[in-house]
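Undergrad: Following is a predicted model, sequence given first.
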Amino acid sequence: MNVFRKVIRFYVEGFREMTVGRTLWAIILVKLFIMFAVLKVFFFPDLLAGKSPEEKADYVLENLAPPASGTEPSIQ
């Protein structure tokens, strides 16, 4: 348990003493927010919203593995 506390204290003291590091962490967090919050809203629409479970299953089945171009699946 003592080793665990030493490791935690090492990182806590390291983050307290940072000067440039805090700015860099702030930039990283802003970039992550932009990537996951802003881009998701504008570039990844929810195509399955408002559909029934059967419609969702059909949509996934149709788009999961579309047939190769120019070939029809053979049903025997």
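TA: Structure received. A quick note: this is a predicted structure, and the numbers were derived from the prediction, not measured.
Undergrad: Please count neighbours and contacts with C-alpha atoms only from this point.
TA: Noted.
Undergrad: what about the residue nearest in space to the middle of the chain, distance to residue 64?
TA: Geometric centre of the chain, nearest residue: residue 36, 6.5 Å, by Cα atoms, centre = their mean. Distance check for residue 36 against residue 64: by Cα to Cα, to the nearest Å, it reads 24 Å.
Undergrad: Put this next to the previous one:
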Amino acid sequence: MNKKGFLYRAFDLYYDGFRHMSLGRTLWAVILIKLFIIFAILKMFFFPDFLKQKAPDNEAGYVATELIDRAQ
């Protein structure tokens, strides 16, 4: 890879920055924990599976009829 190329310099910048990180590792851990909470835990409590409740047998048919009914 060309050492003067943009991709090499960008990769080197991030690689060097992550290698010399001390406080940043803790901050990244906090960010990853928060993302896990947002996407995994909150999804279970606040976003129920709507299709399973409305159409447990034929989910595709339910979606199709809803789209057709709303388009009219």
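TA: Happy to help now that I have it. What you are looking at is a predicted structure, and each value in this text was computed from that prediction instead of being measured.
Undergrad: What residue in structure 2 is paired with the residue nearest to the centre of structure 1?
TA: Matched by TM-score structural alignment, residue 36 of structure 1 corresponds to residue 39 in structure 2.
Undergrad: Can you tell me how far residue 11 of structure 2 is from residue 28 of structure 2?
TA: Distance from residue 11 of structure 2 to residue 28 of structure 2, by Cα to Cα: 18 Å.
Undergrad: Which position in structure 1 pairs with residue 62 of structure 2?
TA: So, by TM-score structural alignment, residue 62 of structure 2 is matched to residue 55.
Undergrad: go on, residue 14 of structure 2?
TA: Match for residue 14 of structure 2 (TM-score structural alignment): residue 11.
Undergrad: Burial check on its match, number of neighbours?
TA: Neighbour count of residue 11 of structure 1, defined by other Cα atoms under 10 Å: 11.
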